[in-house]
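Student: model this:
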Amino acid sequence: MGDIFKEQLVAKKRTSKDGMITALIILAAIVVALAAFAFIPQVFVFAVAIAAYGAYWLIQRQNIEYEYSFTNGELDIDQIINKSNRKRVVSVSVKEFDVMAHVEDKDHAHELTGFEKTLDFSSGEIKSNTYAAIFVHNNQKVKMIFEPNEEILKGIFHLIPRKLYIKK
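Tutor: This is a model prediction of the structure:
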């Protein structure tokens, strides 16, 4: 068999919590501007500019996407903030997975427990392709939630058919 390479991009959905954070950021920027006006009126314009830029920067950082790259059994997940800032958040061989199943799979729910840390690289919505994988990373038992497409699932199944339980 030749090399396997698949990529997928998953956008994190905005939630009501994200909306509340945005509102708090805007409120904080207004408070900073008013405080500057009240205490040091000479720097009001400068303070408004800094507060506005800071609020804009923080709000833009809530725009998150995850890119899954599956290459010959290695799953790399990058977090992309505001379509410009990329950071590798995890790199793991799928052969290290103890189990992988749909997050709502009642038949394997007991196998998806007992973890110390959760890594959520999904859109935030539970879909038919929202899976959880259990593995050890940095001496911690980790539950990773992600949304592999059909091609990535096939690639993972090819390598760990007895550990992957595909939702029917």
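Student: going forward, measure contacts and count neighbours with C-alpha atoms only.
Tutor: OK.
Student: in the protein, which helix is the longest?
Tutor: Across the chain, the longest stretch assigned as helix under DSSP state H is helix 16-39.
Student: quick check: what element follows it along the chain?
Tutor: helix 44-60 (DSSP states H and E).
Student: residue 87 looks like it's in a helix, true?
Tutor: No - checked against DSSP: H, G, I helix; E, B strand; the rest coil, residue 87 lies outside a helix; its state is strand.
Student: hang on, it packs against residue 68?
Tutor: No - applying Cα atoms under 8 Å as the test, residue 87 and residue 68 come out as separate, 12.0 Å apart.
Student: please provide the structure for the following sequence as well, for comparison with the first:
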Amino acid sequence: MNELYAEAVVKRKDTFATIGLRVLMIIGSLAGFFLIVAGNMLSFLGIAILVAVFYFYPKLSVEYEYVFVDGQLDFDKISGKSRRKTMLRIDFEQVEIMAPYNSAALDNYKHLQLETKDFSSLNKDSKPYVIIANADGKKLKILFEPSEKMLAMIKQKSPRKVSNY
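Tutor: The predicted model follows:
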């Protein structure tokens, strides 16, 4: 049994919006604590604020996991290092091309209005790849950062669909 398998995990860089939300949540939790200390009817509001912060704060930490198994690539979102959700699953029979982000091989697709799914880390030093695929009757542009092992497996399975330049 010659099964091709590779996986990679990237942590999403915190954006200005997520940093701002974290600061607001910390301020909110302090306000909630002071409302509880104040007592009376305000303590219920303080408890509600603390519960909301406790629930939503971990969801701001996002990682993406890519799993390649025999021509099928899964994109999973991991929130708070505990909750996993499959965001997208594509079969390489649906893929038109896979190439590095600024590749000349993608020039034919720049004029098209494609729905973009970004599963990259957003780091400036990263080298994302782009997949143009037909999924659910529409063309998608998928950004992700495969490992070297995953790239080798994908090239082995679908060599004509992967461009290196």
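Student: so residue 87 and residue 68 of structure 1 - more neighbours on which side?
Tutor: In this view residue 87 of structure 1 and residue 68 are compared by other Cα atoms under 10 Å, and residue 68 has more residues nearby, 24 against 13.
Student: quick check: neighbours shared by residue 87 and residue 68 of structure 1?
Tutor: With contacts defined as Cα atoms under 8 Å, 6 or more residues apart in numbering, the residues shared by residue 87 of structure 1 and residue 68 are residue 78.
Student: please enumerate the strands of structure 2.
Tutor: Counting by DSSP state E, one finds strands in structure 2 at the ranges 5-11, 62-69, 72-79, 83-91, 95-100, 115-118, 129-135, 138-144.
Student: residue 135 of structure 1 -> structure 2?
Tutor: The pairwise alignment with structure 2 assigns residue 135 of structure 1 to residue 133, based on TM-score structural alignment.
Student: give me the number of neighbouring residues for that match.
Tutor: 22.
Student: ok, and the closest non-adjacent residue to it?
Tutor: By the measure of Cα to Cα, 6 or more residues apart in numbering, the closest residue to residue 133 of structure 2 outside its immediate chain neighbours is residue 95, 4.1 Å from it.
Student: so who does that neighbour touch?
Tutor: Taking Cα under 8 Å, 6+ apart, one finds 131-134, 161 in contact with residue 95 of structure 2.
Student: how about 10 Å then?
Tutor: Counting by Cα atoms under 10 Å, 6 or more residues apart in numbering, residue 95 of structure 2 makes contact with 131-135, 139-140, 158, 161-162.
Student: how deep is whichever residue in structure 1 pairs up with residue 109 of structure 2 tucked in, by neighbour count?
Tutor: Alignment note (TM-score structural alignment): residue 109 of structure 2 maps to residue 111 of structure 1. Other residues near residue 111 of structure 1 come to 16 when the count uses other Cα under 10 Å.
Student: just confirm residue 111 of structure 1 contacts residue 100, I think it does.
Tutor: Yes - taking Cα atoms under 10 Å as the contact criterion, residue 111 of structure 1 and residue 100 are neighbours in contact, 8.8 Å apart.
Student: quick check: neighbours shared by those two?
Tutor: Taking Cα under 10 Å, 6+ apart as the contact criterion, the common neighbours of residue 111 of structure 1 and residue 100 are 133-134.
Student: need the contacts of residue 95 of structure 2 in a markdown table (columns: distance to residue 74 of structure 2).
Tutor: Converted to a markdown table, the contacts of residue 95 of structure 2 look like this (distance: Cα to Cα, whole Å):
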| residue | distance to residue 74 of structure 2 |
| --- | --- |
| 131 | 13 |
| 132 | 15 |
| 133 | 13 |
| 134 | 15 |
| 135 | 13 |
| 139 | 17 |
| 140 | 14 |
| 158 | 16 |
| 161 | 17 |
| 162 | 17 |
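Student: just the buried ones from those?
Tutor: 131-134, 139-140, 158, 161-162 (16 or more other Cα atoms under 10 Å).
Student: just send those residues back as JSON lines, with distance to residue 46 of structure 2 too.
Tutor: Putting those into JSON lines (distance: Cα to Cα, whole Å) gives the following:
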{"residue": "131", "distance to residue 46 of structure 2": "47"}
{"residue": "132", "distance to residue 46 of structure 2": "48"}
{"residue": "133", "distance to residue 46 of structure 2": "48"}
{"residue": "134", "distance to residue 46 of structure 2": "48"}
{"residue": "139", "distance to residue 46 of structure 2": "47"}
{"residue": "140", "distance to residue 46 of structure 2": "44"}
{"residue": "158", "distance to residue 46 of structure 2": "56"}
{"residue": "161", "distance to residue 46 of structure 2": "55"}
{"residue": "162", "distance to residue 46 of structure 2": "54"}
